[in-house]
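Asker: missing the sequence, but the structure's below:
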C-alpha cells in the first residue's frame, strides 16, 4: 500500500531545506560583502594616515626658521659638470661665478735624455746589475735591472722599462718611446695624479748613477733632447 502522505512530507522537507540553505547563503554573502567593505575602508584610512604624516613632516619643514627654512635653500647650476662639480648651502652668497680650468690633473711623468737607438753608450757605461729606488707617497720601491753588455740603447731602455714594470706594488709604469725614427727615450709615469703621487728617484748603485746620467733626475722641464719632467 502506497503512503501518499509520506511523499508529501518528503517534498515539504526538501523545500524547507532549500529555503534554509538559500537564506544561509545570503547571510554568508552579506558577511563577505561587509568584510570587503571593511577592507576597503581600512586601506583608505591607512593611505590617508600616511598622507597626513607626510603633510605633517612638510609642515614642520616649512615652519623652520633661519637656515632651517626651505625658503632659504640655495640652488646652483653648472654649465659643465664633467670638468667641475659644485654644491650650494643655505649660507651661500647669490651670484654668478666663472671658473676657467687651465689644466686638469695629470700623473707625474719624466723623460730621459734622447738616445740614438742603435748606439750603445748606455750599455758601455752601465753594463751589469744596476739598482735605483722610486719613492712614492713616502715608500721606496727598489728596482733591479741587469743591463746586457754591448746592447743597443733601444734594448737597454726596454730593459729598464721592463724592470720598473715588474717591480711589485710599484704605483708607476715605464716604457721606451721612439720619439723619432732614429732615437728613443725612457718615460716613467706615476699611476695616480696629485702632488702626493709625485715620484722621487734615488740612484742606489753609486753617486751620479744611471738615472742621474740619463737625465731622469734633472728636476727641470724636459725638452727635445734633454731629460726632465713632462708633468
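Answerer: Sure thing, it's come through. Quick caveat: nothing in here was measured; it's all calculated off a predicted structure. Numbers count the residues shown, from 1 in each chain.
Asker: going by C-alpha atoms from here, please, whenever you check contacts or count neighbours.
Answerer: Fine.
Asker: longest helix of this protein?
Answerer: With secondary structure taken from DSSP state H, the chain has its longest helix at helix 4-62.
Asker: here's the one I want to compare it with:
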C-alpha cells in the first residue's frame, strides 16, 4: 500500500508523503475509506471464526468514522494495527499473539546547531518526552529516502484508562514494547515521526524493524502553494 497525504506547513504550505505500509494491517488513518477499514476488520474476525452482530458492526463503523475525523485534525497520516492470533498457521506464524499499534505524522524539525548531530540530539529528546532513560533503549541509525533516521526500542510503562473507574483510583499501567523512528532531512525540514506499541514487550525490536521498513522508502515532497492537497481539503489562500 502506498500512503499519500498532505498537511499545512510554513513555506511551501503543503507536502506529500509517500511510503509503504503493510498490506494486511487495519488502516485507521483515514487514508482508506471507512468501509474499506470495516471490511478488513470483518475479514479478520471471519478468519478466526468470530461472528460479529449487526449492532456491533454499526458501533465499529461509528468508531472508525470518529477516529478518521480525529486523525485528520491531529495530522496522523499513518495509523494502523497488526493482529495475529497465537493459533495462526501462516508463513509469519510466531506461536504467540501479535498486537501492534503504529502511528505516524510529519512535523517540522529544524537542524540543530552545535557539535552533536540531529540524531544524537534526538537520542536524548525522544526519551525525555516519552519518559524513559536513553541508556535503557536500543538505538540504531540508518538512512531513509527523507534523510538520516534514528530508531529506538525499549520497554515502556503505558498508562491504562479503566472505563468507569472512580477519580481517586490509582493509575493503572501496563508494560509494553515501544518503538520510535524519526527521519529528518539533512538540512532540517518536514520530518517523519513514527511510534508503535506491542502488547508483548519482547516483540519491541521486531516492531522497530517494521517501523524502519516504513521509514526506509519514505519521501516528503513539497507541493506548490496553489496545488491541490491530496486529502481533499481546500488549498490555502496564496494572498499575503
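Answerer: Nice, thanks for sending it over. Remember, predicted model here, so these are calculated numbers, not experimental data.
Asker: now the TM-score, please.
Answerer: Remark: TM-score between the superposed chains equals 0.23 [TM-score structural alignment, normalised by the length of structure 1]; 89 aligned residues with a Cα RMSD of 5.9 Å.
Asker: give the other helices and strands that the longest helix of structure 1 contacts.
Answerer: If contacts are counted by 3 or more Cα pairs under 8 Å, 6 or more residues apart in numbering; DSSP states H and E, helix 4-62 of structure 1 sits against no helix or strand.
Asker: ranges for the strands of structure 2?
Answerer: Along structure 2, counting by DSSP state E, strands occupy 2-5, 14-20, 26-27, 76-84, 98-110, 138-143, 148-160, 172-183, 188-198, 219-223.
Asker: for the ones you listed, give me a markdown table that also has distance to residue 213 of structure 2 and mean neighbour count.
Answerer: Supplementary listing: the strands of structure 2 in a markdown table, determined by distance: least, Cα to Cα, whole Å; neighbours: other Cα atoms under 10 Å:
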| stretch | distance to residue 213 of structure 2 | mean neighbour count |
| --- | --- | --- |
| strand 2-5 | 13 | 17 |
| strand 14-20 | 8 | 21 |
| strand 26-27 | 17 | 24 |
| strand 76-84 | 14 | 20 |
| strand 98-110 | 13 | 19 |
| strand 138-143 | 11 | 15 |
| strand 148-160 | 11 | 20 |
| strand 172-183 | 10 | 22 |
| strand 188-198 | 11 | 23 |
| strand 219-223 | 13 | 18 |
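Asker: need these in JSON lines with distance to residue 44 of structure 2, can you?
Answerer: JSON lines is the format used below for the strands of structure 2 (distance: least, Cα to Cα, whole Å):
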{"stretch": "strand 2-5", "distance to residue 44 of structure 2": "21"}
{"stretch": "strand 14-20", "distance to residue 44 of structure 2": "21"}
{"stretch": "strand 26-27", "distance to residue 44 of structure 2": "9"}
{"stretch": "strand 76-84", "distance to residue 44 of structure 2": "8"}
{"stretch": "strand 98-110", "distance to residue 44 of structure 2": "13"}
{"stretch": "strand 138-143", "distance to residue 44 of structure 2": "32"}
{"stretch": "strand 148-160", "distance to residue 44 of structure 2": "25"}
{"stretch": "strand 172-183", "distance to residue 44 of structure 2": "23"}
{"stretch": "strand 188-198", "distance to residue 44 of structure 2": "18"}
{"stretch": "strand 219-223", "distance to residue 44 of structure 2": "31"}
